[in-house]
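**Student:** coords please:
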Amino acid sequence: MSSPHDSSTPSGSTDWTTTPVTADLLRGALDVERTERGVLPHRLPARARAQCADGQLTMAEAQPSGVRVVFRTRATAIELDALRTKVAYEGAPPRPDGVYDLLVDGRLTGRAGVTGGNVLMVDMATGSAETRPGPVGTVRFPGLPDGLKDVEIWLPYNEITQLVALRTDAPVEPVPEAGRSVWLHHGSSISHGSDAASPTTTWPALAASLGGVELINLGLGGSALLDAFTARALRDTPADLISVKIGINLVNTDVMRLRAFTAAVHGFLDTIRDGHPATPLLVVSPILCPIHEDTPGPSAPDFSNLVEGRLQFRAMGDPAERAGGKLTLTVIRDELARIVKQRAADDANLHYLDGRDLYGEADFAELPLPDQLHPDAATHRRIGERFAAVAFAAGGPFAARRA
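**Tutor:** A predicted model of the protein is given here:
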């Protein structure tokens, strides 16, 4: 595997070809912003971003989970200059660096990262954040096989990434669409990829690979809140298959009660159906999360072990508050199942999946959630494999429309 470098100067005496990174070389992004340094992929369109100034959403949608640079070339060496923005937390050890996965003709061939870049320093006690600027870095993939090949560079799911320059030792060209079905997925930080090993090993990326489909991942850490602008983004994005994973962020943030939740789910699904009236649409409820199964939110960070690098979360609500309409995961699952059953009477392409079929009590006993909210790398793999086995298998909700 290749290793990271922090210099943006081309290495060695290679005769490099520099290719502008343009939208036709990017997949998985809904918008591409030109910056002073290069291009910044976005996972929400400009109209959606203009309707919400929330810092968490701004950070999450600009972290390019599922976004990849795709091209065809005979190159044996590739360099990509990138300016990352990495998140760090006051008082905590450094978080792991983001990872770039290199796929050649669909096979993982290299894994590397960049150093340098900006640091977004977050004080979780006060909620304040400060950006500390840094230099552009370079990720290098030398020693590739000769001959014409399709190359994919999957960008880190957890670092905002401005793409500055793409260099190769042979010309590149866009890869024609392969005719595979496009799977559009929306969810929380778990779908975003939190604590996965790399961008191709988040559970949606793994499921997409197993299902043989093209992924557009709108998993937005902390931001799966049934926002109308997100529903419109889903409505307006061409797709053959759609899934929405709803629940955990609504409890985390304690953003609504049951009365508002029911109407918001119907409105969210109505909006998607305005653009995709007959597309297979799978509603997925939350995976098991014991702290919030029967205890409402909000969630709060537990700083007691932060200096040791262990951040955990705890539920701050009172189970008795469910009587007043406060949401728990059990309440959400029951209501989602009821809503889908009601709507499916007139919508044969609407389906429901209980998230505990992806990760349930037995899984928690074997692979507990390290911070009480997010799965680790092994659990991402398990969830991805199970989702693929349910959704893409013969007779599954996505089987009929796969190209």
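**Student:** from here on, just use CA atoms for contacts and neighbour counts.
**Tutor:** OK.
**Student:** so which residue is dead centre in the chain?
**Tutor:** Closest to where the C-alpha atoms of the chain average out (CA atoms, centre = their mean) is His192, at 2.4 Å.
**Student:** quick check: nearest residue in space to that one, chain neighbours excluded?
**Tutor:** Gly219 (4.1 Å; CA to CA, 6 or more residues apart in numbering).
**Student:** how about this one, so we can line them up?
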Amino acid sequence: MNTPYAHTVTPLTADLLRGALDLEHTERGVVPHRLPAHARRQIPDGQLAMAESQPSGVRLALRTRATVLELDVVATKRVYPGAPPRPDGVYELLVDGSHTARASVPDGDTLTIDPATGTAHTRPGPVRTVRFTDLPTHDKHVEIWLPHDESTRLVALRGDAPIHAAPAHGRKVWLHHGSSISHGSNAATPTGTWPALAAALGGVELINLGFGGGALLDPFTARAMRDTPADLISLKIGINIVNTDLMRLRAFGPAVHGFLDTIRDGHPDTPLLVVSPIHCAIHEHTPGPCAVDPAAIAEGRLRFMATGDRAQVAAGRLTLTVIRDELARIVARRAADDPNLHHLDGLDLYGAADQAELPLPDDLHPDPAAHRRIGERFARLAFGPAGPLSAEAETEAEAEAEAG
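**Tutor:** Take a look at the predicted model:
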């Protein structure tokens, strides 16, 4: 461990964190989780277990006069044999809302995953210190955003002055669920994921339940959303259903209805936006499953490809085009009885023209510039004037609920 020089130790408690639904205490520190313990006990695969423990959107929210802050962490570095090395996760420091510094740690636990065999093993590694110095001396609001794509155990927090949990600032809480794109795959920083960018532009507090490979209409995720206090909710559904080849059209519609019904059990009148998939050429008209392109791996690149048979779409296999049509139909049907339910076509966030200008580098996930474009468009279409998640829309929803 690096030698610390900030001397005031602050216990790592849940009130210091935003964007996490649970805090697990272990022998090697605390782990922020984006699903509660009862949901994690029902996770059927290692991919989702890994994804929900990666703290996308999770940040420490502090009030302090400290000029030095130190955070001891155990990061989990992922290794995929044959694939290019992954960049280190980024810790971002915001002071009074302004981006001030970034840091990373070079090592930690190492998780080696072999996609060819499905095996994985972990080698324990050291505790490292993330240090931020030369902060202004005044009493200030400080956020430390944790890496969006790197599981992180928090071991200790220190400063050269007392550190307190930041008080709530009254912003609306936006609860979002989606796939690896919402999780932030290929984004460069935790505040550079499209949901983080949209939240900043929309002036809302983000809880990001975007899970790489895990937006599969799981009932335990719906129950977690049902039980999480929120003022605004959105669901981005589709790409994982296709690229896992999880279900057919007959099952998809009822699964969407069930997911929405469960959320409505806890949020009967909350503005709820259903977002269909962005453009992804490999799966627009070709079903899954999705696979890693071995030719690209041989060249030291990571690319994905669709392996399904287009001829089977007529028999109920799903593509992004089919899912967009079905989601629009489902929302239109339900909206007759649920005026606070809304639909957004994902092609309005990133369409074929955007793909031509800002291509998906691995044919599946947006790059940092595309994340920014998606975030800016979502903020305008959802949080902007007359948007379904705008303050104006929420006022109208409250009035309708009172009238009912």
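**Student:** work out the TM-score between the chains.
**Tutor:** Once the chains are laid over each other, their TM-score by TM-score structural alignment, normalised by the length of the first structure reads 0.96; 394 aligned residues with a CA RMSD of 1.1 Å.
**Student:** so what corresponds to the residue nearest to His192 of the first structure in the second structure?
**Tutor:** Mapped onto the second structure by TM-score structural alignment, Gly219 of the first structure lines up with Gly210.
**Student:** corresponding residues in the first structure for the longest helix seen in the second structure?
**Tutor:** Using DSSP state H, we find that the single longest helix of the second structure is helix 249-266. Under TM-score structural alignment, the match for helix 249-266 of the second structure in the first structure covers residues 258-275.
**Student:** got the residue ranges for the helices in the first structure?
**Tutor:** So, for the first structure - with DSSP H - the helices run 46-50, 55-62, 189-192, 203-211, 228-236, 248-253, 258-275, 329-344, 361-366, 377-391.
**Student:** count of residues packed around Lys236 of the second structure?
**Tutor:** Residues lying near Lys236 of the second structure (other CA atoms under 10 Å) number 22.
**Student:** no, scratch that, I was asking about Glu173 of the first structure
**Tutor:** 13.
**Student:** thinking again about what came up before, make CSV out of the helices of the first structure and add distance to Ala125 of the first structure.
**Tutor:** CSV is the format used below for those (distance: least, CA to CA, whole Å):
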stretch, distance to Ala125 of the first structure
helix 46-50, 26
helix 55-62, 15
helix 189-192, 20
helix 203-211, 30
helix 228-236, 29
helix 248-253, 16
helix 258-275, 29
helix 329-344, 26
helix 361-366, 29
helix 377-391, 27
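**Student:** so which of the ones you listed gets nearest Ala399 of the first structure?
**Tutor:** Between Ala399 of the first structure and the helices of the first structure, the shortest gap by CA to CA is with helix 377-391, which sits at 7.0 Å.
**Student:** leaving out sequence neighbours, find the closest residue to His342 of the second structure.
**Tutor:** With CA to CA, 6+ apart, the residue lying closest to His342 of the second structure is Leu273, at 4.7 Å.
**Student:** check contacts around that neighbour.
**Tutor:** Ile233, Ser234, Leu235, Leu341, His342, His343, Leu344, Pro388, Leu389 (CA atoms under 8 Å, 6 or more residues apart in numbering).
**Student:** present these as TSV; the columns should include neighbour count and distance to Asp362 of the second structure.
**Tutor:** Formatted as TSV, the contacts of Leu273 of the second structure follow (neighbours: other CA atoms under 10 Å; distance: CA to CA, whole Å):
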residue	neighbour count	distance to Asp362 of the second structure
Ile233	21	29
Ser234	21	26
Leu235	24	24
Leu341	22	33
His342	21	31
His343	21	28
Leu344	23	25
Pro388	23	32
Leu389	26	31
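**Student:** conserved subset of those residues in the first structure?
**Tutor:** Mapping the contacts of Leu273 of the second structure onto the first structure (both residues aligned by TM-score structural alignment, their matches' CA atoms under 8 Å) leaves Ile233, Ser234, Leu235, Leu341, His342, His343, Leu344, Pro388 still in contact.
**Student:** matching residues in the second structure for the longest strand along the first structure?
**Tutor:** The residue-count maximum for a strand in the first structure (DSSP state E) belongs to strand 78-89. Strand 78-89 of the first structure corresponds to residues 69-80 of the second structure when matched by TM-score structural alignment.
**Student:** still on that earlier bit, mean shift of the longest strand of the first structure relative to the second structure?
**Tutor:** By mean CA distance after the TM-score superposition for the first structure, the fitted strand 78-89 of the first structure averages 0.7 Å away from its aligned residues in the second structure.
**Student:** that strand: how far from the chain's middle?
**Tutor:** 17 Å (CA atoms, centre = their mean, to the nearest Å).
**Student:** same check on stretch 181-195 of the second structure?
**Tutor:** That offset, for stretch 181-195 of the second structure, works out to 7 Å (CA atoms, centre = their mean).
**Student:** next step: the kept ones among the contacts of Leu273 of the second structure restricted to strands.
**Tutor:** Assigned to strands by DSSP E, the following of those qualify: Ile233, Ser234, Leu235, Leu341, His342, His343, Leu344.
**Student:** quick one: whatever residue of the first structure lines up with the second one and Gly147 of the first structure, what's the gap?
**Tutor:** The equivalent of Ser234 of the second structure in the first structure is Ser243 (alignment by TM-score structural alignment). In this structure, Ser243 of the first structure and Gly147 of the first structure are 38 Å apart, going by CA to CA, to the nearest Å.
**Student:** and the residue nearest to the centre of the first structure, what's its match in the second structure?
**Tutor:** Match for His192 of the first structure (TM-score structural alignment): His183.
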